[in-house]
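> A predicted structure for the sequence below; I have some questions about it.
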Amino acid sequence: MNEAIGGLPSDFSDHYPELARHEGLMAAILATAAEHGLDLGDEPRAPEPDGAPTIAQFDSPRGTMKVDLLRTERGFDITLYSNRGWLSCWADGTTADLAEATRVLAAWKHGATVTGLSQRFPFMTYTRLSQGYDEGNQVTVMWDLQIGDPKFAQYRELLIALRSEPRLAQMFPFFSMWTLRLAKDSLRKQPGQLLIQQNDDGSYFLWSSSETEENKHEFHHLNDLVTAAATLQTTL
């Protein structure tokens, strides 16, 4: 089989003549940005993993911007990773147009919102949580998502009761290993979490991230749990 750039099969590289012309995706994006007057910044960029010519990464104030190539057809797969709190990805999408992919990177680098980005580039999709982080109301959105998620239907009464307590409603709720965690800081700049387990017999265990599981507090009534959680929250 004929070989192409970076040892890739020629039938792969045939989809992307720009890579052969510029010796890699990173160089192709930079050349496209220069051609179209797009600014991707002057600061050092994240290196391509293992020097792979089919992957390009760029830094942005909100996290790494990564472009991969599809193998079976022409497509630039864009992922805008997040460096905010528990959000892993702001938006992602695929386009066959290298100039369009480059415009996405430039727009995001210079402060486009997730909604504005999707309106301009409809192939870029985002979640309610990424919009929440973008708009600064991620805590409210996350409570809505957890309460409305059918996967956590058995916890709905618990979630609603916790959210009704103002001090707890300010915390960021998420599940890990079927344990509900209420984080003190949705941006993860400050430590501190409450952990709650709901048991099959209707009882609950409560403890904080500064305690071991052996120090769990057991409650048999939801109201008692909420009151204790609100008190424990003040110690985080």
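Nice, thanks for sending it over. For clarity, every value in this text was computed on a predicted model and none was experimentally measured.

> CA only for contacts and neighbour counts going forward, please
Fine.

> helices or strands up against the strand or helix carrying residue 227?
Using DSSP states H and E, residue 227 sits in helix 222-233. Applying 3 or more CA pairs under 8 Å, 6 or more residues apart in numbering; DSSP states H and E, we find helix 222-233 packed against helix 156-163, helix 166-169, strand 193-198, strand 204-208.

> Second structure follows, compare the two:
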Amino acid sequence: MNAISTGNYLKRDLRSMFAVRNNCISEETAFCKQDNLHQSLNTLNEEFESFGISSVTINNDLQTLESLKDLSIQVTNAAWKMIHKHRYLMRLHDQLIDLNHKTVNDNVNLKNYVKRLKEDIQKKEHMICKTEEKERRLNVKCEDASRNLKQERDEIRKLKKQIQFKETQHEHEIRRITQSSQKLQEQLRKSAGSFTPKDKLLQKIHEKELISYKQTICRLEENNRHMLEEINNLKEALELHQTGIALHIEASGAWTNADI
């Protein structure tokens, strides 16, 4: 744009500009006349000096041709310098306008960019809040799962102790039943060996003792069966607890292997 502005200024016709100005200004308002030539030159020198241009030397004798030529040359050179000064200032003005437009556009783009950044920050803050809430819920679930796992492990330890106690009790009971059975069989054998058909009273007593022994053996066998069923039930409960813990751990995703 600077090159275009410079070309436009170079193409200006100063004479046409002055002609237009002269048409707009009447003779009564003309700046310089014959009777105020010195005053006009002094005013013009002040303007030249304000632009940093050397002033025109004014001779007292302006009637001779040489003095008028010299004055014309000085005025022409000063006017030429002022024209270049004006062109330079106009170019600078255009550059400032372009710079101002660029600054305005940059400010608009910067505001839009800041707005987008604020929106991105708000979105990220919202995502962070959601993530923190998810993390909090997961922590609560993990704490609940840990607490439940501890309870299940405690329950399994209790069941194991009960099973061990029942197995020990069952072993003692089996030994006791075995010993009692052996004693009863020995008594039956002795009773059968000492039995005499002649004595019916002894036969009835023997039969009653035999029935009592058989009933005792049946009760012992029934107790043994109940104890076996109870041990099996405890083992099944233990397996169910272990399966429940494994499913709970797999569903929560907090652990991959549970050391029970």
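Okay, I see it. It should be emphasised that the depicted structure is a prediction, and the values quoted were computed from it without experimental measurement.

> Give me the TM-score for this pair.
Once superposed, the chains reach a TM-score of 0.18 (TM-score structural alignment, normalised by the length of the first structure), with 70 aligned residues with a CA RMSD of 5.5 Å.

> if we can go back for a sec, just so I know, which of the helices and strands packed on helix 222-233 of the first structure lies nearest residue 175 of the first structure?
Residue 175 of the first structure sits nearest to strand 193-198 of all those, at 9.3 Å, using CA to CA.

> tilt between that closest one and helix 156-163?
With axes from the mean of the first three to the mean of the last three CA atoms, to 10 degrees defining the directions, strand 193-198 of the first structure sits at 150 degrees from helix 156-163.

> Could you list the buried residues of the helix holding residue 227 of the first structure?
By neighbour count with 16 or more other CA atoms under 10 Å, helix 222-233 of the first structure contains the buried residues 222, 225, 226, 229, 230, 233.

> Compile those residues into JSON lines and extend it with columns for distance to residue 114 of the first structure.
Shown next, in JSON lines, are those (distance: CA to CA, whole Å):
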{"residue": "222", "distance to residue 114 of the first structure": "38"}
{"residue": "225", "distance to residue 114 of the first structure": "38"}
{"residue": "226", "distance to residue 114 of the first structure": "35"}
{"residue": "229", "distance to residue 114 of the first structure": "35"}
{"residue": "230", "distance to residue 114 of the first structure": "34"}
{"residue": "233", "distance to residue 114 of the first structure": "32"}
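
> so which of those residues would you say is closest to residue 103 of the first structure?
Nearest to residue 103 of the first structure, judged by CA to CA, of the buried residues of helix 222-233 of the first structure is residue 233 at 44.5 Å.

> returning to what we had before: looking at the helices and strands packed on helix 222-233 of the first structure, spot the one closest to residue 134 of the first structure.
The nearest among these, by CA to CA, is helix 166-169 at 19.4 Å.

> Need the contact partners of the closest one.
140, 162, 163, 182, 229, 230, 233 (CA atoms under 8 Å, 6 or more residues apart in numbering).

> wait, which of the buried residues of helix 222-233 of the first structure is closest to residue 77 of the first structure?
Residue 77 of the first structure lies nearest to residue 233 out of the buried residues of helix 222-233 of the first structure, by CA to CA, at 42.0 Å.

> In contact with the closest one, which residues?
Residue 233 of the first structure touches 167, 168, 194, counting by CA under 8 Å, 6+ apart.

> let's see it at 7 Å
Contacts for residue 233 of the first structure (CA atoms under 7 Å, 6 or more residues apart in numbering) come out as none.

> tell me what whichever strand or helix holds residue 232 of the second structure is packed against?
In the assignment (DSSP H and E), residue 232 of the second structure maps to helix 200-252. Counting contacts by 3 or more CA pairs under 7 Å, 6 or more residues apart in numbering; DSSP states H and E, helix 200-252 of the second structure packs against helix 65-194.

> tell me how far the helix it packs on is from the chain's mean position?
With CA atoms, centre = their mean, to the nearest Å as the basis, helix 65-194 of the second structure stands 4 Å off its chain's centre.
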